[in-house]
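Next comes the sequence, and after it the predicted model I'd like to discuss.
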Amino acid sequence: MTTATKKALVVRGGWDGHKPVEASERFIPFLEEQGFAVRVEESTAVYADAEAMAATDLVVQCVTMSQIEREELAGLRAAVEAGTGLTGWHGGIADSFRASSDYLQLVGGQFATHPSVGPGEQRLEGEENFRDYTVHFTEAGRRHPVTAGLDDFDLHTEQYWVLYDGLIDVLATTTHPAEDWQPWNRPHTSPVVWTREWGAGRIVVSTPGHSLDVLDHPTIRTIIERGMLWAARTASAS
């Protein structure tokens, strides 16, 4: 008996600085190796195609900022609520469609800023907000199929400050220190990796991924790939 192939939809676009084509291309071979038939779209217009969305098991979104039409967002929400998985990384999912409150509610967490480095610290162009920081897995994260068995790790890249609600399941966090030149007066902890169950659908968000080298970090790549399988409810990810 032949097992039906799952269908993945890669939707990419938005701000070119996050290299949506090159970034998403890194994961298409993995999806194909896992038995997904992969469709790639360069805009969110496909979200308004109810037939296509109903046939999609997994949406991999890589669209930073940009705008989304009302009927497109309605189609994405309907698909997730009906069981389609949704996943992505960095600004491609956590900083998409800033003007849409319905999108923000769907994903459950939103990029607010990436705190700067100290006054006088020099950075290369494009790396002005790169910081050294540690990602810590939560107790839930140490048990979850997306992150189980992974160790805390360090990064040198943008550290996302995230606004979020209480309906996400936080698998990993990072803490923004209270530094003398900053306006906040105590450390703030943000989610780095989270999942969300929305209707019959599953959502997985990973905030690291500003540049291609970060996506090639072994732990981050593992989280993203496992997240794809978990969101799509594959047999290999319970």
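Alright, I've got the coordinates. Numbers count the residues shown, from 1 in each chain.

Could you use CA atoms for every contact and neighbour count after this?
Fine.

what's the first-to-last distance across stretch 154-171?
Taking Cα to Cα, to the nearest Å, stretch 154-171 runs 16 Å from one end to the other.

Go ahead and confirm residue 38 touches residue 25.
No - using Cα atoms under 8 Å, residue 38 makes no contact with residue 25, being 11.0 Å away.

Any buried residues in the lengthiest strand in the chain, and which?
Using DSSP state E, we find that the single longest strand of the chain is strand 188-198. Using 16 or more other Cα atoms under 10 Å as the test for burial, strand 188-198 gives 190, 191, 192, 193, 194, 195, 196, 197, 198.

ok, residue 38 and residue 25, which is more surrounded?
More crowded of residue 38 and residue 25, by other Cα atoms under 10 Å: residue 38, with 18 against 13.

who's in contact with the more buried one?
7, 8, 9, 10, 28, 31, 32 (Cα atoms under 8 Å, 6 or more residues apart in numbering).

In terms of helices and strands, where is the last one?
Right, residue 32. Using DSSP states H and E, residue 32 sits in helix 28-33.

tell me what that helix is packed against?
Other elements packing on helix 28-33 under the criterion 3 or more Cα pairs under 8 Å, 6 or more residues apart in numbering; DSSP states H and E are strand 36-41.

what's the following helix or strand after the strand it packs on?
Assigned by DSSP H and E, the successor of strand 36-41 is helix 50-54.

same for that following helix, what does it pack against?
Applying 3+ Cα pairs under 8 Å, 6+ apart, we find helix 50-54 packed against helix 70-82.

Point out the other helices and strands that the helix it packs on packs with.
Using 3+ Cα pairs under 8 Å, 6+ apart, the elements in contact with helix 70-82 are helix 50-54, helix 101-107, strand 201-206.

next up, a second structure to put side by side with the first:
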Amino acid sequence: MKRKYLWLAALATLLLLTSVQALATVAYLNFSGPGINGSLALTYGVATDATYGNAYEVTGISGTFSDSNNGLNIANENVTSLVPINHATPEPTNLLAPHDFSRFAVASGLPAQSNGYITYDNLFWPGGSPQTASDYPFGGGLLDIYGLLFNLGGGKVVGLWSDGVAAPGSSGSAYYGVAVATKDRALDYVSPGVSVPEPGSGLMLLTALGVLLVLGRRRLADLSTDA
């Protein structure tokens, strides 16, 4: 009987160790620019973009966003979720777009070069993004030039992307852009000029799981002694 318990304890310990290794990482991004600011917690695990192995797929988001431009009066509004990626087809001449390249259609108000879309891929680049568009040579941000797209209340979405380290006005640091829109119209567009300090990150270690792991090891040691 003791051998049976020993085996079960060993199996439980192995499962707990595997669970700890599989826990996701959280990166904290604070950003600010003319009339806007926000604070985000981005959750990502081991899954990466199918084209870029150093681009991690963001799986969860929380935080707040504020925008006082254009009479929006958005004050510390909660971020509710990511807009799901939809694997849109990039322009035929763009050979560097990530596999997770996606588009969100906006009927009016975006700059002409946007062609009526906010592009995004919901990827996080801990080591800095490379060039990800054939016609735009800049990279190096924690997000790429497509960036994140997340939901606020009332049908509003917010895009946050990197304009790159060597982009005009960057002064050696990656500057970012922000767009606020609904599917009907663009509400605000600030790019470049948004700054994102280097974020903090850490493992999402669940206290209860850690306690179980310790108890499992102790139980295993006790059963080994009894045997």
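Looks like it arrived, so ask away. Treat the numbers as computed from the prediction; the structure is a model and nothing was measured.

With both chains overlaid, what TM-score comes out?
After superposition, the two chains reach a TM-score of 0.24 (TM-score structural alignment, normalised by the length of the second structure), with 94 aligned residues with a Cα RMSD of 5.9 Å.

Sketch out the helices for the second structure, chain order is fine.
Along the second structure, counting by DSSP state H, helices occupy 2-22, 207-226.

Flag every buried residue along the helix holding residue 32 of the first structure.
Across helix 28-33 of the first structure, burial judged by 16+ other Cα under 10 Å covers 28, 31.

Could you check how far the residue lying closest to residue 178 of the second structure once chain neighbours are set aside is from residue 20 of the second structure?
In this structure, residue 178 of the second structure finds its nearest non-sequential neighbour in residue 160, 4.7 Å apart by Cα to Cα, 6 or more residues apart in numbering. Noted for residue 160 of the second structure: a distance of 30 Å to residue 20 of the second structure, by Cα to Cα.

Residue 201 of the second structure too?
Between residue 201 of the second structure and residue 20 of the second structure the computed distance is 16 Å (Cα to Cα).

Residue 87 of the first structure: what's it in contact with?
So residue 87 of the first structure contacts 58, 59, 60, 61, 93, 203, 204, 205, 227, 228, 231 (Cα under 8 Å, 6+ apart).

repeat for residue 31 of the first structure
Contacts for residue 31 of the first structure (Cα under 8 Å, 6+ apart) come out as 8, 37, 38.

okay, the residues you listed in a markdown table with distance to residue 86 of the first structure next?
Shown next, in a markdown table, are the contacts of residue 31 of the first structure (distance: Cα to Cα, whole Å):
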| residue | distance to residue 86 of the first structure |
| --- | --- |
| 8 | 10 |
| 37 | 16 |
| 38 | 14 |
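
Of the residues you listed, which is the nearest to residue 110 of the first structure?
Relative to residue 110 of the first structure, the closest of the contacts of residue 31 of the first structure is residue 8; by Cα to Cα it sits at 23.8 Å.

Show me what the host helix or strand of the closest one is packed up against.
Secondary structure assignment for residue 8 of the first structure, by DSSP H and E: strand 6-14. Judged by 3+ Cα pairs under 8 Å, 6+ apart, the packing partners of strand 6-14 of the first structure are helix 20-25, strand 36-41, strand 58-64.

where does the residue nearest to residue 178 of the second structure sit relative to residue 22 of the second structure, distance-wise?
Residue 160 of the second structure is 27 Å from residue 22 of the second structure, by Cα to Cα.

These two: which has the busier surroundings?
Between residue 160 of the second structure and residue 22, counting by other Cα under 10 Å, residue 160 is the more crowded of the two (26 against 13).

Residue 224 of the second structure touches residue 6, doesn't it?
Yes - counting by Cα under 8 Å, residue 224 of the second structure does reach residue 6; the two are 6.9 Å apart.

More neighbours: these two, which one.
Between residue 224 of the second structure and residue 6, counting by other Cα under 10 Å, residue 6 is the more crowded of the two (19 against 13).

ok now do that one, which residues does it touch?
When contacts are counted by Cα under 8 Å, 6+ apart, residue 6 of the second structure touches 220, 223, 224.

Could you do residue 217 of the second structure as well?
Taking Cα under 8 Å, 6+ apart as the contact definition, residue 217 of the second structure lies against 9, 13.

Residues in contact with stretch 218-227 of the second structure: which ones?
Stretch 218-227 of the second structure is contacted from outside by 2, 3, 5, 6, 9, 10, using Cα under 8 Å, 6+ apart.

Export the residues you listed as JSON lines, with columns for distance to residue 194 of the second structure.
Shown next, in JSON lines, are these (distance: Cα to Cα, whole Å):
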{"residue": "2", "distance to residue 194 of the second structure": "62"}
{"residue": "3", "distance to residue 194 of the second structure": "61"}
{"residue": "5", "distance to residue 194 of the second structure": "58"}
{"residue": "6", "distance to residue 194 of the second structure": "57"}
{"residue": "9", "distance to residue 194 of the second structure": "52"}
{"residue": "10", "distance to residue 194 of the second structure": "51"}
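
With respect to residue 119 of the second structure, which of those residues is nearest?
When the contacts of stretch 218-227 of the second structure are compared for distance to residue 119 of the second structure (Cα to Cα), residue 10 wins out at 48.0 Å.

tally of neighbours for the closest residue to that closest one other than its chain neighbours?
Distances taken as Cα to Cα, 6+ apart put residue 220 closest to residue 10 of the second structure, at 6.5 Å, once the chain neighbours are dropped. Per other Cα under 10 Å, the neighbour tally for residue 220 of the second structure reads 21.

now residue 154 of the first structure
11.

one step back: hey, which of the helices and strands packed on strand 6-14 of the first structure is tucked in deepest?
Ranked by mean neighbour count, those are led by strand 58-64 with a mean of 27 (mean count of other Cα atoms under 10 Å).
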